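# predicted model and sequence follow; I will ask about them next.
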Amino acid sequence: MSPLDLSLSSLELTRTICNIPSVSGDETTLADAIHDAVSALDHLDVYRDGDTIVARTMLGRAQRVAIAGHIDTVPINRNLPTRDIVEDDVPMLWGRGTVDMKAGVAVQLRLAAELVSPRADITWMWYDHEEVDADLNGLTRLGRTRPDLFVADFAILGEPSGGEVEGGCNGNLRAIARTHGVRAHSARSWIGENAIHAAAPILARLAEYRPQTITVDGLDYREGLNAVRIGGGIAGNVIPDLCEVEVNFRFAPSRTPEQAEKHLRDVLAGFDLEVVDRAAGARPGLDAPLAQEFVSAVGAVPRPKYGWTDVARFSALGVPAVNYGPGDPHLAHHDDERVPVAQIEAVERGLRAWLSAA
């Protein structure tokens, strides 16, 4: 494959990298192209760990900004190659990854090549395996091997935010609620105990649950508690002895993961509950001077990020972080992903103006 041409417009770069499939676990081709392209830039110090590439300016500036984006996507479903469309007179680029989040990565790559002497030193981070379990995430791995690369005064994740600034993020917790029974032939069901029937109160509690909206540092975070998967039974003529309900709790960043788990256990008291994954949220961090300068420079009105993003990794290290990227977050993972061309251009202008300011 020929190297990426980082002199292309952000729109053309978006098209190019979207048309290089990089479903989680299959990022190497795109990672190779990015690595080759940024390694040719004399003003960047480049480090690679697996399919995660880090490129840094080393100008000795008083401040450092980390700007990151993941290069993987959810599975393709007949939505590549990309194509140009017009929706309500708005030119858009359609296809897998255009929203989540290769348009953001394209903007970053173009600016990484262009900004030879930015206002602050920049650590660019393009990483793999964001769309799957946290222990596979390229930043998780990098945090173990090179924690020094996360040192920064402010961080920006190029996650889709509609071209606006979204501060912090909700936390995320997944758990399995289990009910148990006794197997029996369905013709003699009275001999057994039906584990699926026993799960009905779990579903009833979740259906009746009213999630909270919690204000954190001036932003309103909506929580959510939902059953997302259910399974049980082994055959059409057997009373099931096990039923599992997977539950997802999106909690405001004012809660710690421990507090979120306690809340879930209170809601589902009396049931066998196993927490299988949890990740802390991130407070907005908008009181940091660099964050305030950034928000002012791009002319944004901050709003909360409801989904979990890797801003939480930076927040946990004491680095204030925000989400800022093109694309409607409601279209992330949607089979009709599409990003307005104007948003790609606007985010590029905003980042360039702020990073170039004296």
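Now that the structure is in, tell me what you want to look at.

# only C-alpha atoms for contact and neighbour calcs from this point on.
OK.

# now do the helices in the stretch 101-250 of the chain.
For the stretch 101-250 of the chain, the helices defined by DSSP state H, counting those that start in this stretch cover 103-114, 138-145, 195-198, 200-208.

# so which of these is nearest residue 277?
Evaluated over those, closeness to residue 277 peaks at helix 138-145, with 14.2 Å, by CA to CA.

# next, the one to line up against it:
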Amino acid sequence: MSASQVLLDLTAGSVALTAAICDIESVSGNEEALANAIMDALSTYSHLELTRAGNTIVARTHFGLPQRVIIAGHLDTVPLNDNLPTHWEQDSLGDDWLWGRGTVDMKAGVAVQLTLAVELTAPAFDITWIWYDLEEVDAERNGLRRLAHTHPEFFVGDFAILGEPSNSTVEGGCNGTIRVDIRARGLRAHSARAWAGENAIHKLASALAILSAYEPRQVEVEGLLYREGLNAVGVSGGVATNVIPDEATLHVNYRFAPSRSAAEAIVHMREIFAGFDVVVIDQAEGARPGLTSPIALNFVNAVGAAPTPKYGWTDVARFSAMGIPAVNFGPGDATLAHADDERVAVRQITECENALRTWLLGE
């Protein structure tokens, strides 16, 4: 049976469903088979109003309840490296693990969401479920971004949960990120007569010294301590091994706490690298924790563990920008995301499902 013909059993339980959807390969740009399978499986549930936009699927309830929550997850994964189909292993402590691409980022979270979407016909909130494509690639292609432009009505809600891996605990908000190029210019010359030129690569030495000496901040935002990071992530320059280079570029990534805007982070970069040509390549706002509203506090209590900050950037920032408090909550250790040995603990999938079900039922 081909992937396009796979029949998903959304009542099989989130653990079995995780394996089933992981085994439908959906590297970014190739989500159609998985989206087809999910759409087909959801179509028999009358309490869900379905909308499909490309390879993004929206399922909404309309029970007339006073509050609406948005629960989202992305369908795509990073490329494979001989890590599908999935397989099961048991560790030395007797814990079961599901190995394979997407198990952590983030099909275990999607499986939990799908399981509850079809099960919960009398929730305490109306729910908008969103499963979207193209999260792991350029932000301009992101399915959630596209959906917000074409269907803004789907982004009306009191609270949002994104199923990014968080060890089945609540991770509030996210750091922002910018990428800048620090560019130096010199003068070409033959390397045998280096004194006749100016070496642009050498001019980057002071910028590297700035990075080496820089002490990233730890910033408390609404009770969560975010750690920042400023790092060189690449360097380029030179035209030939016997030519003094006249141009060189240091690629720098700054992860900043959500107490700063992207504009403020860019000003900070220009201050730090004063005297250099600083070119902004990419920027994304962070998101504040989103834990101060009653509905968010109620969710944290249902999960039963102290929330922590999300250091990486996630799509919670999109919800935050629209005025919707949002958190990350899903099974899996984020340090295993994208790894060749990507794997998720079965225990975490079950914990995530149980906590989310309890909260959505208002118990």
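It's in. Remember, it's a predicted structure, so these values are computed and weren't measured experimentally.

# point out the most buried one among the helices of the stretch 101-250 of the first structure.
Most buried of the helices of the stretch 101-250 of the first structure, by mean neighbour count (mean count of other CA atoms under 10 Å): helix 103-114, with a mean of 25.

# okay, that one sits on what stretch of the second structure?
Taken onto the second structure by TM-score structural alignment, helix 103-114 of the first structure occupies residues 108-119 there.

# the matching stretch against the first structure, how far on average?
Superposed on the first structure, stretch 108-119 of the second structure shows a mean distance of 0.7 Å to its aligned residues (mean CA distance after the TM-score superposition for the first structure).

# now the helices of the stretch 101-250 of the first structure as a markdown table including distance to residue 282 of the first structure?
Formatted as a markdown table, the helices of the stretch 101-250 of the first structure follow (distance: least, CA to CA, whole Å):
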| stretch | distance to residue 282 of the first structure |
| --- | --- |
| helix 103-114 | 20 |
| helix 138-145 | 16 |
| helix 195-198 | 37 |
| helix 200-208 | 25 |
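
# map residue 205 of the first structure onto the second structure.
Per TM-score structural alignment, residue 205 of the first structure is aligned with residue 210.

# to clarify, my last question referred to residue 144 of the first structure.
Looks like residue 144 of the first structure aligns to residue 149 there (TM-score structural alignment).

# can you check residue 158 of the first structure too?
Residue 158 of the first structure maps onto residue 163 in the second structure, by TM-score structural alignment.

# now do the contacts for that match.
Each residue near residue 163 of the second structure by CA atoms under 8 Å, 6 or more residues apart in numbering is listed here: 71-73, 106, 109-110, 328-331.

# quick one on the thing from earlier: what does the match of helix 103-114 of the first structure rub up against?
10-11, 13-15, 17-18, 21, 42, 45, 48, 71-75, 102, 129, 131, 163-165, 330-332, 344, 349, 352-353, 357.

# now list the buried members of those residues.
Among the contacts of stretch 108-119 of the second structure, those classed as buried by 16 or more other CA atoms under 10 Å are 10, 13-15, 17-18, 21, 42, 48, 71-75, 102, 129, 131, 163-165, 330-332, 344, 349, 352-353, 357.

# looking at those residues, which are in helices?
14-15, 17-18, 21, 42, 349, 352-353, 357 (DSSP state H).

# closest to residue 172 of the second structure among those?
Distance to residue 172 of the second structure across those (CA to CA) is lowest for residue 352, with 15.8 Å.

# apart from its chain neighbours, what residue comes closest to the closest one?
Leaving aside its sequence neighbours, residue 352 of the second structure sits nearest to residue 168 (CA to CA, 6 or more residues apart in numbering; 5.2 Å).

# wait, the one you found touches residue 328, no?
No. In this structure residue 168 of the second structure lies outside contact range of residue 328 using CA atoms under 8 Å: 9.2 Å.

# ok, the counterpart of residue 314 of the second structure in the first structure to residue 301 of the first structure distance?
Taking TM-score structural alignment for the superposition, residue 314 of the second structure sits opposite residue 309 in the first structure. Separation of residue 309 of the first structure from residue 301 of the first structure (CA to CA, to the nearest Å): 19 Å.

# the first structure: which residue goes with residue 39 of the second structure?
Per TM-score structural alignment, residue 39 of the second structure is aligned with residue 35.

# ok, its match - how many residues close by?
22 (other CA atoms under 10 Å).

# sec struct for it, please.
Secondary structure state of residue 35 of the first structure, per DSSP: H, G, I helix; E, B strand; the rest coil, is helix.

# that one is in contact with residue 53, isn't it?
Yes. In this structure residue 35 of the first structure lies within contact range of residue 53 using CA under 8 Å: 6.4 Å.

# counterpart of residue 89 of the second structure over in the first structure?
Under TM-score structural alignment, residue 89 of the second structure pairs with residue 85 in the first structure.

# swap that for residue 362 of the second structure, please
Matched across to the first structure, residue 362 of the second structure falls on residue 357, judged by TM-score structural alignment.

# list the residues that contact the spatially closest residue to its match that is not a sequence neighbour.
Distances taken as CA to CA, 6+ apart place residue 119 nearest to residue 357 of the first structure, at 6.0 Å, with adjacent residues excluded. Residues in contact with residue 119 of the first structure, defined by CA under 8 Å, 6+ apart, are 61, 355-358.

# top of these by number of neighbours, please.
Tallying neighbours with other CA under 10 Å puts residue 355 at the head of these, with 20 neighbours.

# who are the neighbours in contact with residue 22 of the first structure?
Neighbour list for residue 22 of the first structure: 28-30, 71-73 [criterion: CA under 8 Å, 6+ apart].

# try it again with 7 Å
Contact analysis of residue 22 of the first structure by CA atoms under 7 Å, 6 or more residues apart in numbering lists 30, 71-73.

# now do residue 52 of the first structure
Neighbours of residue 52 of the first structure in contact, by CA under 7 Å, 6+ apart: 126-128, 138.
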